[in-house]
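Participant: sequence unavailable; structure follows:
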């Protein structure tokens, strides 16, 4: 009986830890951490730490590049890109507009959200699109005035369990 009590206690504790992790909020914005944002500008410095005194590690050169915010400190956001590279960027360089980047070599973008649907176009690795709606497996995206549905597994910039209407 004591063993059953320990199992129940551990299960409750682990459930609580999972809820805490899923509901983490930024200390500055009170927005979810992690969350996806995009580059508002066509050039943005990524710094080693959260101030202009910190060294610039590299420069993002594409407007609308999707980034994941993993931390906040005053006016700075710790971000990570599709390749897992990260650093600190000033919040004014970022937008809440949701975008995605295609991560497969040649991703079919479909007219409807099922495998047998007609292919509207193919998107190559690195192409950036605007994110519209998502169901459990598919997301509707807009790329250069073309729209269609793509499997979530072909894009980065949306969470696996994320639903959007």
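Facilitator: The structure has been received and is ready for your questions. Since the structure is predicted, the reported quantities are computational estimates derived from the model, not experimental observations.
Participant: switch to C-alpha atoms for all contacts and neighbour counts from now on
Facilitator: Will do.
Participant: so how far is stretch 100-113 from its chain's centroid?
Facilitator: 16 Å (CA atoms, centre = their mean, to the nearest Å).
Participant: can you get me the start-to-end distance on that stretch?
Facilitator: 17 Å (CA to CA, to the nearest Å).
Participant: another structure for you, compare them:
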């Protein structure tokens, strides 16, 4: 085979091999424990938790005021999970799984949480502890579905505020924070 024909045959392969080798660092797995965070057009992570900024908020079936109102929320501070962004609209999910669109001006970055809403119909209560420890003194028993302010979380425990009471609650019992998520004061 003439040298020029061999060159034409192997150059594309060599170029592809060089491009693939250059791309390897970008495609390498992230360090152990690190996770890739998806970001929406706003630059903020998706999904993420936010709360309602107002005491009267419409959830619509689409991203715009021309879309029908599916739900009307009447509780300021209610946590919502942002799962998608479109322009100034956020597709959200509530604690019961209802999804729809809310204008970003009606959402706040303030972190709140509902205490074990999945236990709401049962006769149960959730302990609020003095320290982040199952054996710590119980400050109060909190009803499932109670709304509290998330002060901080360490991945296992969250410091919560309910009116004038502040204490620690197992993070697994709060809808409004992700398992293992840390939240800074």
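Facilitator: Perfect, thanks for sending it. Source: prediction; values computed, not measured.
Participant: next up, the contacts around residue 95 of the first structure.
Facilitator: 37-40 (CA atoms under 8 Å, 6 or more residues apart in numbering).
Participant: how about residue 167 of the second structure?
Facilitator: 128-131, 139, 159-161.
Participant: what lines up with it in the first structure?
Facilitator: Mapped onto the first structure by TM-score structural alignment, residue 167 of the second structure lines up with residue 148.
Participant: element containing that match, please.
Facilitator: strand 146-151 (DSSP states H and E).
Participant: distance from the helix or strand just after that strand to the second structure after superposition?
Facilitator: As assigned by DSSP H and E, the chain's next helix or strand after strand 146-151 of the first structure is strand 155-156. Compared with the second structure after fitting, strand 155-156 of the first structure has a mean deviation of 0.7 Å; criterion: mean CA distance after the TM-score superposition for the first structure.
Participant: list the helices and strands strand 155-156 of the first structure packs on?
Facilitator: strand 99-102 (3 or more CA pairs under 8 Å, 6 or more residues apart in numbering; DSSP states H and E).
Participant: tell me the residues of the second structure aligned with the helix or strand following the strand it packs on.
Facilitator: Counting by DSSP H and E, the element after strand 99-102 of the first structure in chain order, helix or strand, is strand 106-110. Aligned using TM-score structural alignment, strand 106-110 of the first structure spans residues 125-129 in the second structure.
Participant: contacts for the matching stretch, please.
Facilitator: Counting by CA under 8 Å, 6+ apart, 115-116, 136-144, 166-169, 173 sit against stretch 125-129 of the second structure.
Participant: and for stretch 42-61 of the first structure?
Facilitator: Contacts for stretch 42-61 of the first structure (CA under 8 Å, 6+ apart): 62-64, 73, 76-78, 86-90, 93.
Participant: buried among those residues? Make that a PyMOL selection.
Facilitator: Those of the contacts of stretch 42-61 of the first structure that count as buried under 16 or more other CA atoms under 10 Å are selected in PyMOL with:
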select buried, resi 63+64+73+76+77+78+86+87+88+89+90+93
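Participant: between the contacts of stretch 42-61 of the first structure, which sits nearest residue 30 of the first structure?
Facilitator: If you rank the contacts of stretch 42-61 of the first structure by distance to residue 30 of the first structure using CA to CA, residue 73 comes first, at 11.8 Å.
Participant: what's the match for the closest one in the second structure?
Facilitator: Match for residue 73 of the first structure (TM-score structural alignment): residue 86.
Participant: which residues touch residue 139 of the second structure?
Facilitator: 127-130, 167.
Participant: helix, strand or coil for it?
Facilitator: strand (DSSP: H, G, I helix; E, B strand; the rest coil).
Participant: what's the counterpart of it in the first structure?
Facilitator: Match for residue 139 of the second structure (TM-score structural alignment): residue 120.
Participant: thinking again about what came up before, pull the most distant pair out of the contacts of residue 167 of the second structure.
Facilitator: So, these by CA to CA: farthest apart are 131 and 161, at 13.3 Å.
Participant: rewinding a little: and which of the contacts of stretch 42-61 of the first structure is nearest residue 27 of the first structure?
Facilitator: residue 73 (7.5 Å).
Participant: surely the closest one and residue 27 touch.
Facilitator: Yes: in this structure residue 73 of the first structure lies within contact range of residue 27 using CA atoms under 8 Å: 7.5 Å.
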